[in-house]
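In: predicted model and sequence follow; I will ask about them next.
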Amino acid sequence: MTEKPDYRDTVFLPKTDFPMKAGLAAKEPAILARWDALGIYEKLRETRKGRERFILHDGPPYANGDIHMGHAMNKVLKDIIVRSQSLMGKDAPYVPGWDCHGLPIEWKIEEAYRKKKLNKDEVPPAEFRAECRAYAEKWVDVQRAQFQRLGVMGDWGDPYLTMKFEAEAAIVNELLKFAESGQLYRGAKPVMWSPVEKTALAEAEVEYEDVVSTQIDVAFEIMEAPNAPELVGAHAVIWTTTPWTIPVNQALSYGPDVKYGRYSFQLGSDAEGASLDSVRVEQTGLLATHPLMVWLERQIVMADDLAESTAKRLSLGVGEHRQVYLVREADVPSSKLAGAIARHPMHGLGGFFAKPRPFLPGDFVTTETGTGLVHMAPDHGEDDFLLCKANGIDPVFAVNGDGMYRDDWLWLGGQGSVINKKFVASDGPICTDLREAGALLAASDDFSHSYPHSWRSKAKIIFRCTPQWFIPMDARAVERVSTTLDTNGNVDVSQKPFVPSSVECSRDATVEGRQSNNPTLRGIALDAIANTRWVPEKSRNRIHAMVEGRPDWVISRQRAWGVPIALYVNRATGDYLRDPAVNARIIDAVLQGGADAWYATDHQSLLGPDYRLDDYEVVTDILDVWFDSGSTHAFVVEARYGEGTRANLYVEGSDQHRGWFQSSLLESSGTRGRAPYDAVLTHGFALDGTGKKMSKSLGNVVDPLKIIQESGADILRMWVASVDYFEDVRIGKEVLATTSDAYRKLRNTFRYMLGALDGFTDAEKLPVSEMPELERYILHLLATLDADLKDAANNFEFNRYIRRLTDFANEDLSAFFFDIRKDSLYCDAPDDPKRRAYRTVLDTLFHALVRYAAPVLCFTAEEVWQTRYPEADSVHMLEWPTLDLRHPRESGNDGLEEKWARIRQLRASVTEAIEPLRREKIVRSSLEAEITAADLGDLSAEDFAEICIVASATPGADGIAVTKTEKQKCGRCWRHLPEVQEDGDLCDRCETVVNG
């Protein structure tokens, strides 16, 4: 037998240097270096100058450690959004920034001091602040490199830092706007306070953890009851889980609508048949000496609904099989408690403790827990403070900043700390003294509940009344004289009245002051929420509820590292100075010397000749860092893009509804009468592969830097785009394996197109009108994809975006179009119209898909682009593809989509019918199969055979019949055709191509 020629060299196989194996970890740094050398970000700004601008304002992370998965997820999502908007032709700058002040950094410096057994308070403040600045600078540089390694494109050479002098000056300027408009006051109110960090905390700096606390029931003897003399000598019982507040008690509160009763005690047995009297006589052992024995002759007052649960608490510890019974003796309407007076259990100490404790009506008193009577410590609770203040009772500031009682406090002076578990335990000094005073009815260390902690120190916090600076939520602003910084950073004093009513109030006024000529900060903020786009929409309700119910904003902190509250308070009047000229000098001083200028300056020179320094107190508190970051819109967005400019979008995690989203909203609402953003996108948190919160102690932390090192940043970027980031998302080995698989498929799509387009030039292009229907159908699908991707990008739904892109590449191209047309690509003559049409469409697909992929797979898209166009600019300089097609849904395509959808279903049925023969090895490939089908999808038999990649197709009866072909196989294209006489000979087409 004559050996058949080898025709492999005559087949036009794809040729490309683009490797199947990505090797991203090694390639990506080189691509980053190329971008840096080309100055891509700067070139984009120049190219897009004058275009519609899209500003995504970066929320500042703290500069205090390596980035974690939450950072990576957030920054990648932002970068995908910015790149997609740039792709759509917009000028989309991105200015990264960092929060550099406050406790996260100060705490780290203090930790270093503690390790060296040094006292921070003994270090000169200027030296301490310099260490904080150096620490922040170090981590800014570290995080900058890590964010860039993720492929995040931005103005990394000129990021914003809250510790830059111009930023600190701008923050002071924003503070003074509040001061000038009267939206600032100093008052003593209970605030969340960290005894460990010795400062007030914002709500966003607090997290809640489950704890087990000591619960106690304490009796206050009633000394006077004008409306119910029979209550004199009875005891009002209160329940609390904060025993340390009893030494600061000043009143008792009852619920006006709560039903109370007067109860007597009896001790009984839970043994069936035992009588109360017999147990009473049995007073032996622990029972006889138990403190409750004295209460057998006394009576207490409490809410009827809580008598049973209180009796159960009192029963603890009275002896085995013993329990306390509360017998209701009389009804006590709440009106009888009005005007009543009790005395403190420690009244014998005299002084503060000898003062009468009045009964005050409180709407907040309920019968959910406790006794229905609440002890009031105005120093340590907001309800307590407001009720006592309304009745002329002032705080006493008994607890110091470190959680210790004042040295001169009559009871437990100099002792504490009040968050120390042993100090407040049932056998601690507070309970011991109350027990000895005969006032402790019950105490146990077993109450489980949620309790606030500082999210930095992880220590418990307390509510503590201290003098602080507040921005009121419900006070109206007044017109002010505006002190601003001009575009060159110079101080500009001009007459610009603050008119908060400029906000469009589109809804009915549900908060007092809204829609008035001078609405409140709360009203402005709520209207701004209503007129802002929230993604997802449900997040609107969350921030609305938070703003609607939040207290006044405490903006002062008793720390060293931060922007000063640069105010002068008149010693005689207590009011702060409001003078535009003084403010201008203050801002200029901070602009020249930073925050340190406030502490090192000659304050008389700032006050000028019109004021005497001796008449004024210089405020030394610093600003809440949330005020710093809430002001960034002023010194980043407006400073760079013009006064009045606001961001198109803010993007952060869902925790920022009470953090940056809210502080920015309140700051801008108070100074500009509107939100600083048009839209807000909220994403969830990154959890481990099983859905648990990542924790070093659990050992389940997924490190983004390790993923980049092992797999490359594009894998991480594709994961971010592919998950439903509006909710909490999972990441782990299995999740990343799925992402890597999806990436490989998309990469291979690009590899195939690069190879298939080898040598393609414009001269080979074929007009759409001359193309086969299959090519026109694919172009219609591309137009549909184009519209869907643009819609997904504009709605920030990149999980839908990447899913549509990968599905198109895998299902419409690789598994369908490429599969069908590989025969034409490999075997048709180069000038064959079908092959030219196919390669023309491939070129269109390439230019579209590489652009679509670029926002997500920024490195891979660049590698793809440079492989085909090594001398060209970056792929990220390109714009959204312009397709010379109408969208199929608008084109009147005479049912093209519907027709080919049916053809694809028929093709799938043919493949399914062939599979049993393939499994049984009757046929090795579909090319050996001949089919008879009732429906050929309105195609000719030849075209249907080509679509199904079979030897032949014949119209027939119902269903699909498959047989093995008897025709011989072409030695070049491997198709089984009637003109091939012997296996291995050439078919007519291949004969023409090979021999001319």
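Out: Happy to help now that I have it. Residues are numbered from 1 along each chain as shown.

In: when you work out contacts or count neighbours from here on, use the C-alpha atoms and nothing else.
Out: Fine.

In: need the helices for the stretch 101-250 of the chain, in chain order.
Out: Secondary structure of the stretch 101-250 of the chain by DSSP state H, counting those that start in this stretch: the helices cover 103-115, 125-149, 165-180.

In: pick the most deeply packed of those helices.
Out: Mean neighbour count (mean count of other CA atoms under 10 Å) peaks for helix 165-180 among the helices of the stretch 101-250 of the chain, with a mean of 25.

In: just give me the residue closest to the centre of this structure.
Out: Centroid-nearest residue in the chain, with CA atoms, centre = their mean: Gly653, separated by 0.9 Å.

In: check which residues of stretch 404-418 are buried.
Out: 404-406, 409-412, 414-418 (16 or more other CA atoms under 10 Å).

In: how about stretch 569-588?
Out: 569-570, 576-578, 580, 582-588.

In: what would the residues you listed look like in JSON lines with secondary structure?
Out: Formatted as JSON lines, the buried residues of stretch 569-588 follow (DSSP: H, G, I helix; E, B strand; the rest coil):
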{"residue": "Val569", "secondary structure": "strand"}
{"residue": "Asn570", "secondary structure": "strand"}
{"residue": "Tyr576", "secondary structure": "strand"}
{"residue": "Leu577", "secondary structure": "coil"}
{"residue": "Arg578", "secondary structure": "coil"}
{"residue": "Pro580", "secondary structure": "helix"}
{"residue": "Val582", "secondary structure": "helix"}
{"residue": "Asn583", "secondary structure": "helix"}
{"residue": "Ala584", "secondary structure": "helix"}
{"residue": "Arg585", "secondary structure": "helix"}
{"residue": "Ile586", "secondary structure": "helix"}
{"residue": "Ile587", "secondary structure": "helix"}
{"residue": "Asp588", "secondary structure": "helix"}
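
In: which of the residues you listed sit farthest apart?
Out: Every pair in the buried residues of stretch 569-588 was compared (CA to CA); the two farthest apart turn out to be Asn570 and Asp588, at 22.2 Å.

In: would you mind listing the buried residues in the longest strand along the chain?
Out: As assigned by DSSP state E, the longest strand anywhere in the chain is strand 206-224. By 16+ other CA under 10 Å, the buried positions in strand 206-224 come out as 206-207, 213-224.

In: hold the first one in mind and look at this next one:
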Amino acid sequence: MCAETPDYKDTLNLPKTDFPMRAGLPKREPGWLTRWEEIGVYDRLREKEGRTPFTLHDGPPYANGHLHIGHALNKTIKDMIVRSHQMMGHDSRYVPGWDCHGLPIEWKIEEQYRKKGRNKDEVNVVDFRQECRKFAEGWVDVQREEFKRLGITGNWADPYLTMAFHAERVIAEEFQKFLMNGTLYQGSKPVMWSPVEKTALAEAEVEYHDKESFTIWVKFAVLGESELAGAKVVIWTTTPWTIPSNKAVVYGADYSYGLYEVTGTPDECWLEVGERFIFADKLAGQTFAKAHLEDGQWRRVRGVPADELAGLSLAHPLAGAEGANGEWDDPRDFRAADFVTDEEGTGFVHCAPSHGMEEYDLYRGLGMLEQVITYNVMDDGGFRADLPFFGGTYILNRKGGEGDANKAVIDKLVEVGGLMARGKIKHSYPHSWRSKAPVIYRNTPQWFAAIDKAVGDGQDQNGETIRARALTCIDKVKWTPQSGRNRLFSMMEARPDWVLSRQRAWGVPLTCFTKKGALPTDPDFLLRDEAVNARINEAFEAEGADAWYMEGAKERFLGSDYNADDWNQVFDVLDVWFDSGSTHSFVLRDRPDGTEDGIADVYMEGTDQHRGWFHSSLLQSVGTTGRAPYRNVVTHGFTLDEKGNKMSKSLGNTIAPDDVIKQYGADILRLWVAQTDYTADQRIGPEILKGVADGYRRLRNTMRYLLGAVAYYDEAERVEPADMPELERYVLHRVAELDAVVREGYARFDFQHVFQQLFNFCTLDLSAFYFDIRKDALYCDGDTARRRAARTVMDILFHRLTTWLSPILVFTMEEVWLERFPEGSVHLQDFPETPEAWKDEALAAKWAQVRRARRAVTAALEVQRVDKVIGASLEAAPVVHVREPEVLEALKTTAFEDIIITSDVRLTGDPAPAEAFRLPEVDGVTVVFEKAEGEKCQRCWKILPDVGTHKHPGTCKRCDEALG
């Protein structure tokens, strides 16, 4: 630059913004949270009138610990659903809730007692329940603040709690509907039982882990005078402790069985030469191998057809044992059953109907339950004290490890010659998800809701039984993903009656009375009286469920119409899944911010809730209202580490939300959620989060550029689309396309698609294309129509991007918004309406060709820049050869030198020379590099022939005019 040439830097319209590139989210986000509370964003949104309600009903997390990454994923997805629907014109309501009753909390209080040497059973039950309530209250407060820190919007001032007095009243009322409609009954059947926790468990409370178990092959001798008398039928089991409760053996009617004889034995063997056995032919060889017999040490004597087996009975291996006192002397039933397999074992199955549902169902169908049910195992997993040989032994020890019962049974079987072989096996086994201890199947009196009995409440539009209603309603619900429908449907088809009772103290009691001396099958066994129910419910509303446990409660609730001495008060508590399954009643139906019909627009939880909350909510709702409590069910997967492993403290691969927030901020965690396909399992870890943060920075840079570009923008600058250059109209077309994509994506809860489209738009359409091209006009033009049009489009982009992205990046988009509008909040806005007229498919098709050609030119210029022939693209004036005439014509109708950011360009249809640059993916466009001719404009840096010929020294015509 010549000495006399002025410095024109201050004459440029450079972007103006204080928006920092470094976000500093961990420190700054709490300030926005405080601001939202101060201005009451959630309540102000509720004041918007004439909007269609949209309600997401919160599946209540459990109030007993800090949040884990799964909580963060779950609540963030919910928040995106709520916020996006609000901004699409709904009155989008979200009432957060907590599950407060149940064993995990009770377990914590018991642990505190054990550390102090106290016995829970010696504590007044109301005092104990109050301690549980206080514990839950403390964790509700902790979790509420942790959820709010994630940027979750909702009615935090008035959440729902299952332990609130009104909630406890409604839960009792909902239970009473089962009592009154005839589906409630008391039955004695095998249920999953936790000996450590001394209570029944639902399927949803069980998880499966590998466990090493004893496995034994046990001999049952054939009784009678037949040719098979004395031969041994052998069963295989992984639960030796169930042998004392054996009542039968079953076989498969369609399998091939044979009589086998031992012809030789190794040194260490429990078999004798000449001993005879009956096996399924397919399994005989491998069974003898378990007893260490080799080929040649046994032979098949003959086949044994199923009709020959049918007439036999068997002796229990402990029959006649000295000291058994006749406990096992009765012959064991022997019959065919359809659940026998010849894929493993021996072809025979040992039946202890008190400890297995298939055996229980078989003998219930035969009307023989009284003959086969035993009560040998107590609630703590110990054998009854008077059971010969085994009384006082335990299946599990107090901490859930192996007890002494299995060894005692095995040792006794060895002693009496009842064992063929033994070993150990590692297999998947049910465990309580709370105590992590193994569970057992145990026959015990429980309360059930019959799901195949006609409900008889007159609400039969979807079926007469609970199961029929549930199956019908499943197909009236929209499932995301659709596989959720299939999973719940198959579960509902096969599920047994619903076990409602738990043998614990902290929960809503089963508010019913049974008649003393009556059998559960007697019609007057259960007291069904609406007046009694009403007294209970009124007390619960005023005092909570503790009223059930107060002295004189039975007399108070029965009133003067009944003699309290004639009735037993039930003290079991309801399964917590019944509590949470009832929440639609006291949240959706009863609250002013609920729904008119008591149905939620959406339930959204993890995939495990197909057997949990989705399941119990459907059962409870169809049982009391005849229909489902939800219209949409959305399911997310589990969180895994970066290698795809399940997270666990023992592996040290857990990611705590609080740690992510402290390092990156909540918006980075939210962005991770938005970028994942939440319908499958998601991975998270340091490297993944680093990648998310990098993408965030690119997006933040786009928003920073926008803020600078629209600085001091005034409505007087606005240009109507019809008066804009083609480039601006093309960008508006893309905005209109995106508007549909964003709305459709948010409506179907597909945040990954929404974010990908917006991110690509910001980085490819804007930063790498439109912003790059229009930077020159924004900085260097005077008050031109082109610059005003660009600023108008930038303003349009600002309003759409900030609102479209705000359900995901709640803090960052608020920061961006406040940079322009300090008194408002982006979260009080709706998505702007986008005119359909902005769409112009013909224009879009043309500009697709322009962009394609641009890629070829910029690639050619990059080669020159890398080779240091040029330092910047403005030093170039390439010759672009275009093969297709219509493409050439399209390029000529644009200021193509501006599109490719060069000082000049020559477009030609002439054939390209051999040395021309070719980009393989852009066929038909080739580039010959030429340097721009002329001088460099000291204001815009374009190299043009006219520079230096104008009023202002060292400027081109455009810059001279801008300077005036």
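Out: Yep, it's here. Not measured: the values here are computed from a predicted model.

In: could I get the TM-score for this pair?
Out: Once superposed, the chains reach a TM-score of 0.94 (TM-score structural alignment, normalised by the length of structure 2), with 925 aligned residues with a CA RMSD of 1.7 Å.

In: what stretch of structure 2 does the longest strand of structure 1 fall on?
Out: Aligned by TM-score structural alignment, strand 206-224 of structure 1 falls on residues 206-224 of structure 2.

In: ok now that stretch, how far from the chain's centre?
Out: Centroid displacement of stretch 206-224 of structure 2 relative to its chain, using CA atoms, centre = their mean, to the nearest Å, is 35 Å.

In: could I get the helices of the stretch 101-250 of structure 1 as JSON lines with distance to Trp35 of structure 1?
Out: Shown next, in JSON lines, are the helices of the stretch 101-250 of structure 1 (distance: least, CA to CA, whole Å):
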{"stretch": "helix 103-115", "distance to Trp35 of structure 1": "32"}
{"stretch": "helix 125-149", "distance to Trp35 of structure 1": "11"}
{"stretch": "helix 165-180", "distance to Trp35 of structure 1": "29"}
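
In: and of the ones you listed, who's closest to Ala439 of structure 1?
Out: Set against Ala439 of structure 1 and scored by CA to CA, those come closest in helix 103-115, at 41.1 Å.

In: how close does the closest one sit to structure 2?
Out: In the superposition against structure 2, helix 103-115 of structure 1 averages 1.6 Å from its aligned positions (mean CA distance after the TM-score superposition for structure 1).

In: and the counterpart of Trp577 of structure 2 in structure 1, what element?
Out: Matched by TM-score structural alignment, Trp577 of structure 2 corresponds to Trp626 in structure 1. Assigned by DSSP states H and E, Trp626 of structure 1 belongs to helix 625-630.

In: what's the mean distance for that helix versus structure 2?
Out: Mean for helix 625-630 of structure 1 is 0.4 Å (mean CA distance after the TM-score superposition for structure 1).

In: what packs against that helix?
Out: Applying 3 or more CA pairs under 8 Å, 6 or more residues apart in numbering; DSSP states H and E, one finds that helix 625-630 of structure 1 makes contact with helix 660-672.

In: which residues of structure 2 does the helix it packs on align to?
Out: The aligned range for helix 660-672 of structure 1 is 613-625, by TM-score structural alignment.

In: got a list of contacts for the matching stretch?
Out: With contact meaning CA atoms under 8 Å, 6 or more residues apart in numbering, stretch 613-625 of structure 2 is reached by 59, 174, 177-178, 455, 459, 465-467, 469-470, 488, 577-578, 580-584, 603, 609, 627-629, 633.

In: gap between it and the chain center?
Out: 19 Å.

In: and for stretch 806-822 of structure 1?
Out: Stretch 806-822 of structure 1 sits 38 Å away from the centroid of its parent chain (CA atoms, centre = their mean).

In: Provide the aligned range in structure 2 for that stretch.
Out: The aligned range for stretch 806-822 of structure 1 is 759-775, by TM-score structural alignment.

In: name the element Val76 of structure 1 belongs to?
Out: Val76 of structure 1 belongs to helix 69-87 when assigned by DSSP H and E.

In: now the element after that helix, going C-ward?
Out: strand 97-98.

In: mean distance, that following strand to its aligned residues in structure 2?
Out: Overlaying structure 2 shows strand 97-98 of structure 1 at a mean distance of 0.4 Å from the equivalent residues (mean CA distance after the TM-score superposition for structure 1).

In: any idea how far that strand is from the chain center?
Out: 16 Å.

In: same check on stretch 694-707 of structure 2?
Out: On CA atoms, centre = their mean, the centre of stretch 694-707 of structure 2 falls 31 Å from that of its chain.

In: contacts for that stretch?
Out: 15-17, 19-21, 668, 671, 759, 762-763, 766-767, 794-795, 797-798, 816, 819-820.

In: how much space is there between Lys942 of structure 2 and Thr858 of structure 2?
Out: 17 Å (CA to CA, to the nearest Å).

In: compare those two (neighbour count), which wins?
Out: Lys942 (24 against 17; other CA atoms under 10 Å).

In: please name the nearest non-neighbouring residue to the residue opposite the more buried one in structure 1 once aligned.
Out: Alignment note (TM-score structural alignment): Lys942 of structure 2 maps to Arg975 of structure 1. The shortest distance from Arg975 of structure 1 to any non-neighbouring residue, by CA to CA, 6 or more residues apart in numbering, is to Lys969 (5.4 Å).

In: ok, Glu221 of structure 1 next?
Out: That would be His235: by CA to CA, 6+ apart, it lies 4.2 Å from Glu221 of structure 1.

In: could you find the counterpart of the one you found in structure 2?
Out: Per TM-score structural alignment, His235 of structure 1 is aligned with Lys232.

In: next: Leu698 of structure 1.
Out: Aligned partner of Leu698 of structure 1 by TM-score structural alignment: Leu651.

In: having no further points to raise, I will conclude here.
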